[in-house]
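1. next input, structure requested:
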Amino acid sequence: MGIEAQAEALARTLPAVAVLARARKNETRFLASHQMEAALRIHRLFEKAQIRQNVTMRYGPKVSGLRGNGDSVSDMAIDARMRLESLLTDLPRDCQSVLRDICGYDMGIHDVEQLHGWPRRSGKIVLRLALDLAAARMGLSPLARGQETCGTRFWVQPGAMPSEIG
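-> Predicted coordinates:
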């Protein structure tokens, strides 16, 4: 996904992160593309994990899940919760909370700074560090690198000649 497409996806899903992803006049972006991708992946994991509370009312009949009652969690949500937990457990506590609050619960950076009692403009630095650590855990890096040495592969044996079908 290109940088502009990432910025558009961030603007739709994570407005607080999208502000940091924009390039300003004669300046580079505050967040690199691997950090933006990490934010999008964490947001998608939160969506799949169904951690947020529902704020709308459902008027239709209660659909029962595979486990019997209607409040059961799907296997996809359980898998997403386990992946999210394994991603966040090794990060420092402040990084965990920033990623949960901003990428998961769509809080603004200013709100997170007030919640934690941090000085102004420090939330974006912690977010950048947290996204960098999360991106490294996901295998994302600022530069795309291939294998150092990779031999040429053929689908036929060396020296093979085509034969007529007879």
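
2. from now on I want contacts and neighbour counts done on CA atoms only, so please keep to that.
-> Noted.

3. so what's the residue count around Pro110?
-> One correction, residue 110 is His, not Pro. His110 is flanked by 16 other residues according to other CA atoms under 10 Å.

4. quick one: contacts for it?
-> Arg120, Arg121, Gly123 (CA atoms under 8 Å, 6 or more residues apart in numbering).

5. likewise Ala18?
-> Taking CA under 8 Å, 6+ apart as the contact definition, Ala18 lies against Ala7, Glu8, Leu10, Ala11.

6. out of the residues you listed, flag the one nearest to Arg137.
-> When those are ranked by distance to Arg137 (CA to CA), Leu10 comes first, at 20.3 Å.

7. this one as well, want them side by side:
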Amino acid sequence: MSASRRDRAFEREVRRVFRHFLEPGARAGTLPDGGIGLYGPRGGKPAIKTEQTFWSLCEARDLVTAGTGDDKGFWRPSEAGRAFYRRLVAEADPFGEQHRLMGTRVLRDAGGGEARLPVNEAESPLAWLRHRKGADGQHLIDATQFEAGERLRADFTVGQLTPRVTADWSAVTASGKRARDPAEIADHALAARQRVNRALVAVGPRLSDILLAVCCHLEGLEAAERSFGWPKRSAKLVLQIALDRLAAHYGMTKASDQAVAATARASD
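-> This is a model prediction of the structure:
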């Protein structure tokens, strides 16, 4: 394999692994078979696995740092690793980075609170799909799929799970009123994180990757395809399947779909 191909393969694996590794509380440890597993803050089974050879390259490039104290025997992402990942994501979607116009939208999350969510006013990937139609005249994603994706992103942001954007915490409480007690905010964020975790587990490991990329990190479909090494024009179908499973997890029935569709038509 040529040096350029090795570099592209390494960068592709960095995008795949660090998308999970940069989540709050994540750390990496050696598996019994010699590979590397990424664990969430509560431990348990590794959420994702990678090869020792890849990890050795990450250490050589100072993308990861060895833990101390309670973290001894584990690794955390270094500042250089965070910066490298952000650069790779930006390079994977240069058009999106150039044309992204960030604003805010107030959404009510599943816990009854409100959050000011960062949105791309030049259209998020889900909004783009929702407002475009295919050759059959139907929207590329339906109202229920769109609502499910937005609900996941609401919990993702309220739970402060993304390193790329920051929620307006002054507006988030369990009652939807302005927060005054930091502990109340922490409890609300923890509940949101638990809902995100349950949703991603219900959808499954492969499908959850595309949901995180598109719904939560606002990556375009082409950028996601390059990140995952998928064939061109495959991400849309995978995303549709993932959104269907997500909607099923949320209990969005056909009746609720009709209600969501009526709301969507009113806002079109």
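
8. quick TM-score on the pair, please.
-> Once superposed, the chains reach a TM-score of 0.65 (TM-score structural alignment, normalised by the length of the first structure), with 125 aligned residues with a CA RMSD of 2.9 Å.

9. ok so, going back, by neighbour count, which of the contacts of Ala18 of the first structure wins?
-> When neighbours are counted by other CA under 10 Å, Ala7 leads the contacts of Ala18 of the first structure with 25 neighbours.

10. whereabouts in the second structure does the helix or strand containing Arg83 of the first structure align?
-> Arg83 of the first structure belongs to helix 75-89 when assigned by DSSP states H and E. Aligning helix 75-89 of the first structure against the second structure (TM-score structural alignment) gives residues 187-201.

11. quick one: the matching stretch to the first structure mean distance?
-> By mean CA distance after the TM-score superposition for the first structure, the fitted stretch 187-201 of the second structure averages 0.6 Å away from its aligned residues in the first structure.

12. now that stretch: buried residues?
-> The neighbour-count check on stretch 187-201 of the second structure (16 or more other CA atoms under 10 Å) flags His188, Ala189, Leu190, Ala191, Ala192, Arg193, Arg195, Val196, Asn197, Ala199, Leu200 as buried.

13. mind listing what the nearest residue to the last one once chain neighbours are set aside touches?
-> Closest residue to Leu200 of the second structure in three dimensions, ignoring its sequence neighbours and counting by CA to CA, 6 or more residues apart in numbering: Ser208, at 5.3 Å. Under the criterion of CA under 8 Å, 6+ apart, the contact list for Ser208 of the second structure reads Leu200, Val201, Ala242.

14. which of the contacts of His110 of the first structure are buried?
-> By 16+ other CA under 10 Å, the contacts of His110 of the first structure give Gly123 as buried.

15. so of the contacts of His110 of the first structure, which ones are in helices?
-> Gly123 (DSSP state H).

16. and of the contacts of His110 of the first structure, the nearest to Ile102 of the first structure?
-> Distance to Ile102 of the first structure, by CA to CA, is smallest for Gly123 among these, at 10.0 Å.

17. surely that closest one touches Gly108?
-> No: with contact defined as CA atoms under 8 Å, Gly123 of the first structure and Gly108 do not form a contacting pair (9.5 Å).

18. ok so, going back, distance to Arg265 of the second structure added to the buried residues of stretch 187-201 of the second structure, as JSON lines?
-> Output for those, formatted as JSON lines (distance: CA to CA, whole Å):
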{"residue": "His188", "distance to Arg265 of the second structure": "32"}
{"residue": "Ala189", "distance to Arg265 of the second structure": "32"}
{"residue": "Leu190", "distance to Arg265 of the second structure": "34"}
{"residue": "Ala191", "distance to Arg265 of the second structure": "32"}
{"residue": "Ala192", "distance to Arg265 of the second structure": "29"}
{"residue": "Arg193", "distance to Arg265 of the second structure": "31"}
{"residue": "Arg195", "distance to Arg265 of the second structure": "28"}
{"residue": "Val196", "distance to Arg265 of the second structure": "28"}
{"residue": "Asn197", "distance to Arg265 of the second structure": "31"}
{"residue": "Ala199", "distance to Arg265 of the second structure": "27"}
{"residue": "Leu200", "distance to Arg265 of the second structure": "29"}
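
19. still on that earlier bit, what is the nearest of the contacts of His110 of the first structure to Lys25 of the first structure?
-> Distances from those to Lys25 of the first structure were compared by CA to CA; the smallest belongs to Arg121, at 19.6 Å.

20. and that closest one, what's its match in the second structure?
-> In the second structure, Arg121 of the first structure lines up with Arg233, judged by TM-score structural alignment.

21. what residues are up against that match?
-> By CA under 8 Å, 6+ apart, the contact set of Arg233 of the second structure is Leu221, Glu222, Glu225.

22. before we move on, what about Ser74 of the first structure?
-> Gly65, Leu66.

23. Ala32 of the first structure versus that one, what's the distance?
-> Ser74 of the first structure sits 34 Å away from Ala32 of the first structure, going by CA to CA, to the nearest Å.
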